[in-house]
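S.K.: the following block contains a protein sequence and its predicted model.
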Amino acid sequence: MRKTNAEIAAEVRERICLNGGAGEILLHEGQLATEFGVSRTPIRQVLQMLAYENLVETRSGIGTIATPLDPGKMEADFRAFAAILTACGKCPTDQEHVAGQVLDRLRDARRFLDRSAGPDSALIRALSAYLEATVWLVGDHILATALRSAYWRQVRWGLHPDRPKLDDRFVIFRDRLDDCVALAEAGDPAPLLAKLTELPVSHMTGLAPQG
């Protein structure tokens, strides 16, 4: 069965994040089209989706590449992420109850994390499910869009080869997910969004500044 654009985007996103910024990734439209058995049109749409998340960029004479991580901007990237996360926490959706989709995504995140053995596809899927649950509860579209971009950039920093190992962060992430699932089951969106956007989310993915 032909993969959807969202499924193709998820696979390409995983590759970029798991590369950890260690070397340039060149994304050839033709090669991706052949790999996924689609025309170039959906591949262009996928790359545009990833461009909105600041995961890819187009360079004249080169093509589409994974947006490089600049070590000199890591601390600034973290501060931007923290500011956006805080702003999202202050702009909740006006829904009165936690939607079933939010609870489902948090449970998905917990299951994916249990299957993860390190920096792998299962971990990226857990982080993706966590992000989708958070975005669902943010009431401002512009903030939600900014969060996606900042979030994936910080995930890439968290998986960078120069970062600490993931063992302790897995424990923190599991505890966070357990708390979020319980809050989602309770049904009140406000405390759930507050927990989802707490700054220590950075620590669960290893994103806090070092030192």
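M.R.: It's in. Residues are numbered from 1 along each chain as shown.
S.K.: from here on, just use CA atoms for contacts and neighbour counts.
M.R.: Will do.
S.K.: now the helices for this structure?
M.R.: Secondary structure of the chain (DSSP state H): helices at 5-19, 29-36, 40-52, 74-89, 100-115, 121-137, 141-158, 167-186, 189-196, 201-204.
S.K.: mind putting these in TSV, distance to Thr67 included?
M.R.: Putting the helices of the chain into TSV (distance: least, Cα to Cα, whole Å) gives the following:
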stretch	distance to Thr67
helix 5-19	9
helix 29-36	16
helix 40-52	9
helix 74-89	13
helix 100-115	26
helix 121-137	18
helix 141-158	9
helix 167-186	25
helix 189-196	26
helix 201-204	21
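S.K.: for those, give me a markdown table that also has mean neighbour count.
M.R.: As requested, the helices of the chain are exported to a markdown table (neighbours: other Cα atoms under 10 Å):
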| stretch | mean neighbour count |
| --- | --- |
| helix 5-19 | 18 |
| helix 29-36 | 14 |
| helix 40-52 | 18 |
| helix 74-89 | 19 |
| helix 100-115 | 19 |
| helix 121-137 | 22 |
| helix 141-158 | 20 |
| helix 167-186 | 17 |
| helix 189-196 | 21 |
| helix 201-204 | 20 |
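S.K.: next one for the comparison:
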Amino acid sequence: MYRAVGHQAEILKAIRTKICLANPREALWLKETALAEEYGVSRTPIRHILQLLANAQLLHTQTGLGTQTTVLELNELPKHFEIYGAICDIAIGVANEERAPRETILALMSVHNTLLIDEDRSPEAFIDVYGRIIDAMSQMITDPILCYAHQAAFWRLIRWRVQEVTAEVEGSWGLAASNIQSAIDAATQGTERDLLEISGRMGRSHIDRLINYYKVN
């Protein structure tokens, strides 16, 4: 999804984390000059990274004003989850009836091991864990347009979920551990299609929790 490599990829990941940590219902303004100074690079790579994030609908550029996070409307939250589920259904429909790639299985096991060893339960760690999960899942989606849509829809859901994670630490991380174990089971015992079905369930299972959370926050 993101055509950034090396140091630029790390900067993109850091800025994406900033976006996910911000309240999705409020605009966070990002200034090229400030970001370039923060990460010790020129404005050119920052501009490229912001464009990539804008292509994924995480950012929105207003002429003459600058770049801000895309504001999400609460009444569209259920639709965002439905869209992610629909994209997963398409991916399932065209997936191979073969075992998941070895790289995907190893990546998921690595995430699982991280949860067992690392006690960090911060929102930043949550974003990193799910970023690694979606990267692993995306290895099975060979169509570039479908893969791009899958990742973009996923990151929109993460923006909704991070706020809840801050308030419901134990429950959110417990659900993450359960999701990862289900994904590993599907990857090692089933097919690519089975694993993508788990990915779809990960999205659909959070709708009611999030709606209840945002009703009082």
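M.R.: Happy to help now that I have it. As the structure is a computational prediction, the values presented were derived from the model and not from experiment.
S.K.: please name whichever of the helices of structure 1 is nearest to Arg59 of structure 1.
M.R.: For the helices of structure 1, the distance to Arg59 of structure 1 is smallest for helix 40-52, at 12.2 Å, taking Cα to Cα.
S.K.: which bit of structure 2 covers that closest one?
M.R.: Alignment of helix 40-52 of structure 1 against structure 2: residues 43-55, by TM-score structural alignment.
S.K.: that stretch vs structure 1, average distance?
M.R.: Compared with structure 1 after fitting, stretch 43-55 of structure 2 deviates on average by 1.3 Å (mean Cα distance after the TM-score superposition for structure 1).
S.K.: picking up where we left off before, relative to Gly61 of structure 1, which of the helices of structure 1 is closest?
M.R.: Nearest to Gly61 of structure 1 among the helices of structure 1 is helix 29-36; the distance by Cα to Cα comes to 14.3 Å.
S.K.: and that closest one, how far out from the chain middle?
M.R.: 23 Å (Cα atoms, centre = their mean, to the nearest Å).
S.K.: helices or strands up against that helix?
M.R.: helix 40-52 (3 or more Cα pairs under 8 Å, 6 or more residues apart in numbering; DSSP states H and E).
S.K.: what angle sits between the helix it packs on and helix 141-158?
M.R.: 90 degrees (axes from the mean of the first three to the mean of the last three Cα atoms, to 10 degrees).
S.K.: and the residue nearest the centre of structure 2, how far from Leu175 of structure 2?
M.R.: Geometric centre of structure 2, nearest residue: Trp155, 3.3 Å, by Cα atoms, centre = their mean. According to Cα to Cα, to the nearest Å, Trp155 of structure 2 stands 18 Å off from Leu175 of structure 2.
S.K.: for Thr104 of structure 2, same thing?
M.R.: 20 Å.
S.K.: do Lys31 of structure 2 as well
M.R.: 35 Å.
S.K.: same check on Arg193 of structure 2?
M.R.: Arg193 of structure 2 is 22 Å from Leu175 of structure 2, by Cα to Cα.
S.K.: kindly report the same for Gln68 of structure 2.
M.R.: Gln68 of structure 2 is 31 Å from Leu175 of structure 2, by Cα to Cα.
S.K.: alignment lookup: Ala126 of structure 1 to structure 2.
M.R.: Alignment of Ala126 of structure 1 against structure 2 is given by TM-score structural alignment, with Val129 as its counterpart.
S.K.: and for Phe81 of structure 1?
M.R.: Checking TM-score structural alignment: Phe81 of structure 1 goes with Tyr84.
S.K.: hang on, its match packs against His150?
M.R.: Yes. Taking contacts as Cα atoms under 8 Å, Tyr84 of structure 2 lies within contact range of His150: 6.9 Å.
S.K.: about what we covered before: out of the helices of structure 1, which is closest to Gln210 of structure 1?
M.R.: So among the helices of structure 1, helix 74-89 is nearest, using Cα to Cα, at 8.9 Å.
S.K.: check which helices and strands that closest one is in contact with.
M.R.: Applying 3+ Cα pairs under 8 Å, 6+ apart, one finds that helix 74-89 of structure 1 contacts helix 141-158.
S.K.: in structure 2, what range does the helix it packs on match?
M.R.: Going by TM-score structural alignment: helix 141-158 of structure 1 matches residues 144-161.
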